[in-house]
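Student: What follows is a protein structure lacking sequence information:
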């Protein structure tokens, strides 16, 4: 009898223990399954053409219209709130002031640790904007002439001239008075002769008379013509490129110019990883103003946003052909697996529709397949 009683009590205790373990998990699962019924607070910030705010406070843009599309599809109630900046938008989302964040929000590993993201809905890249008045801007040319590469090439040409002049002096100083008169006088006469030959200047003076000296002279004449042609062609090409296209024609050029970025965006991390110094600005408009005033030489930011601002604001700037650091835009939200899944399904459906193609064409002037 006692054994039977002990068995019943043990089974009852085990059931209570199992219920205490399973119940919180079930409650959490049930909480995740709870549908969204209240009004969502959706944070955003101006980032045309993805989030545009007019004078009346009304919002439009690619990201805003996409959010409205998916929110209507899954029947979400919401209100839009302007966060002012990207750091404020992400911080308030992480703190719980916002339930969702919609703008040109780039997915990064650092941000993924703080908040959650839906599937990406737009693939972009980082672009570089420079001043548009290159024809009136000689500073890139001046910087090119003072660059290490130009000095290195000039010293190489001078070194070749000294080598040829030294050989001429070596073979001629004992028999040719023009290269005699002591080592200093003879060497300087040899270098002067080789420089005249390299620049194809016909001046009076000593000329090689020995067989070895004349062989050196013939070889130097051929080499100097090729060397000066290569040097002139390379210099002309470089200066023309700098003159017409500015000082930035590759990512590596950013190391030698003054770079501006928008504070708190992923571009800061991208430039820091490449050890490129930069100056941060509060907004894209402030960075474009600095570019116009000459405070910076290049503005690095999301390429589609800069293209929109240049095209619609009449800014005296242009985009280079350089694009780096691919970016994916997504909707950011607090950790809520149920809402994320619903949004992902709605996003996929929207992106596969003709409606999405029309939105991209209306704002960006591009068609997708």
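Tutor: Perfect, thanks for sending it. Values in this document were obtained by computation on a predicted structure and should not be read as measured data.
Student: Only C-alpha atoms from now on, for both contacts and neighbour counts.
Tutor: Fine.
Student: host element of the residue nearest the centre of the chain?
Tutor: In the chain, the centroid-proximal residue (Cα atoms, centre = their mean) is residue 126; its distance is 4.1 Å. If you go by DSSP states H and E, residue 126 is part of strand 122-131.
Student: cool, residue 79 as well?
Tutor: strand 77-82.
Student: Comparison target, given below:
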């Protein structure tokens, strides 16, 4: 009797602990399917005719199958839209080529990184055309400078003609066109400090105008000479520099980016003239049409584009902007994070993740 009593007490005490241990050892099984947002670009993700594919999609499918997770895939129009969906509770997970950044860590949680990517620059591979060489001459700044110079010469020429034509008609004829022309010639040779000596003022007013003009040309001549030298250097150089070899080369350049990506952030950091685009295709079209001098984006996507479009006159510049890791996104303090991390590490150690990447990219990295 006493033994039965002791056994009963022992069972009553041990039952709660047994249930706790069992609960801890069981995998997490969601009662409702997870809402998984899919964002990005090939070779990582793509949505076509109700079918999802890509490295990120296949990786998630492997993880979900091994962890017994039920889910539904939902296409997202952009990374920022997907992140906002996770923050608002509209999505449980966001998958795709999503760069892990400190700014995003403040809003959401990331899994273990599953891919290391580089931010690069897509540029034109075409040879420099004649128009590219002479185009600096037709810039607004150059044209306006030349126009302004002509206007000043015209004004000075008129003043000299008014001051000298009556008492000095041999050098400044009384006829308006000839006289003003002589005045402009006099102003021009004075500006260039050539001073042929074929014309000289004899009136007090003419000498005052000439003195003021000479003082003005001391400043104007140096600026004009520097501007002309710059334009001529570009015009006569054997090749217009279009290659980007260091990040400083993109300063003040027209760089197309995809809105909301880290490529846009880096273009702003390096003080480029940023041209936001809704997607990679439109950004590349801006480069092809000459609106942009480069496209800043993730190198895997740029390489994949070149792999799919081998005849495109484009290339990836020998320039490393930044290196970033890709991860999946979940809400902060989500209980699935640890389990997903374990599954990603398993796929890495088994070599399965590398197999997925190589198959999706189809040897692109080795061929580029």
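Tutor: Cool, got the structure. Since this is a predicted model, take the numbers as computed values, not measurements.
Student: about what we covered before: got a list of contacts for the strand holding residue 126 of structure 1?
Tutor: For strand 122-131 of structure 1, the external contacting residues (Cα atoms under 8 Å, 6 or more residues apart in numbering) are 246, 248, 267, 291-292, 297-304, 306, 316-320, 322-330.
Student: Can you tell me which of these are buried?
Tutor: 246, 248, 267, 291-292, 297-304, 306, 317-320, 323, 327-330 (16 or more other Cα atoms under 10 Å).
Student: The residues you listed in helices, which ones?
Tutor: 267, 291, 292, 303, 304, 306 (DSSP state H).
Student: Please identify the buried residues of the longest helix seen in structure 2?
Tutor: Under DSSP H, the helix in structure 2 containing the largest number of residues is helix 204-236. Across helix 204-236 of structure 2, burial judged by 16+ other Cα under 10 Å covers 206, 207, 209, 210, 213, 214, 217, 221, 224, 231, 234, 235.
Student: Tell me which other helices or strands that helix touches.
Tutor: Judged by 3 or more Cα pairs under 8 Å, 6 or more residues apart in numbering; DSSP states H and E, helix 204-236 of structure 2 is in contact with helix 130-134, helix 140-164, helix 176-191.
Student: got the angle between the helix or strand following it and strand 115-124?
Tutor: Downstream of helix 204-236 of structure 2, the next assigned helix or strand under DSSP H and E is strand 254-258. Using axes from the mean of the first three to the mean of the last three Cα atoms, to 10 degrees, one finds that strand 254-258 of structure 2 and strand 115-124 are set 140 degrees apart in direction.
Student: now strand 254-258 of structure 2: which residue numbers in structure 1?
Tutor: The aligned range for strand 254-258 of structure 2 in structure 1 is 258-262, by TM-score structural alignment.
Student: Would you pull up how far the matching stretch lies from the middle of the chain?
Tutor: Its chain's C-alpha centre and that of stretch 258-262 of structure 1 lie 10 Å apart, by Cα atoms, centre = their mean, to the nearest Å.
Student: and if you look at stretch 356-368 of structure 2?
Tutor: On Cα atoms, centre = their mean, the centre of stretch 356-368 of structure 2 falls 24 Å from that of its chain.
Student: What residues sit buried inside it?
Tutor: 356, 357, 360, 361, 364.
Student: cool, and stretch 82-93 of structure 1?
Tutor: 82, 83, 85, 86, 88, 89, 90, 92, 93.
Student: Now, those that are in helices?
Tutor: 86, 88, 89, 90, 92, 93.
Student: What's the fourth one aligned with over in structure 2?
Tutor: Across the two structures, residue 90 of structure 1 finds its equivalent in residue 83 of structure 2, going by TM-score structural alignment.
Student: Wait, that match touches residue 94, no?
Tutor: Yes - here residue 83 of structure 2 reaches residue 94: they are 7.2 Å apart, a contact under Cα atoms under 8 Å.
Student: and for these two, which residues touch both?
Tutor: residue 329.
Student: thinking again about what came up before, redo the helices and strands packed on helix 204-236 of structure 2 as a markdown table? Include mean neighbour count and distance to residue 123 of structure 2.
Tutor: What follows is those, written out as a markdown table (neighbours: other Cα atoms under 10 Å; distance: least, Cα to Cα, whole Å):
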| stretch | mean neighbour count | distance to residue 123 of structure 2 |
| --- | --- | --- |
| helix 130-134 | 14 | 15 |
| helix 140-164 | 17 | 25 |
| helix 176-191 | 20 | 43 |
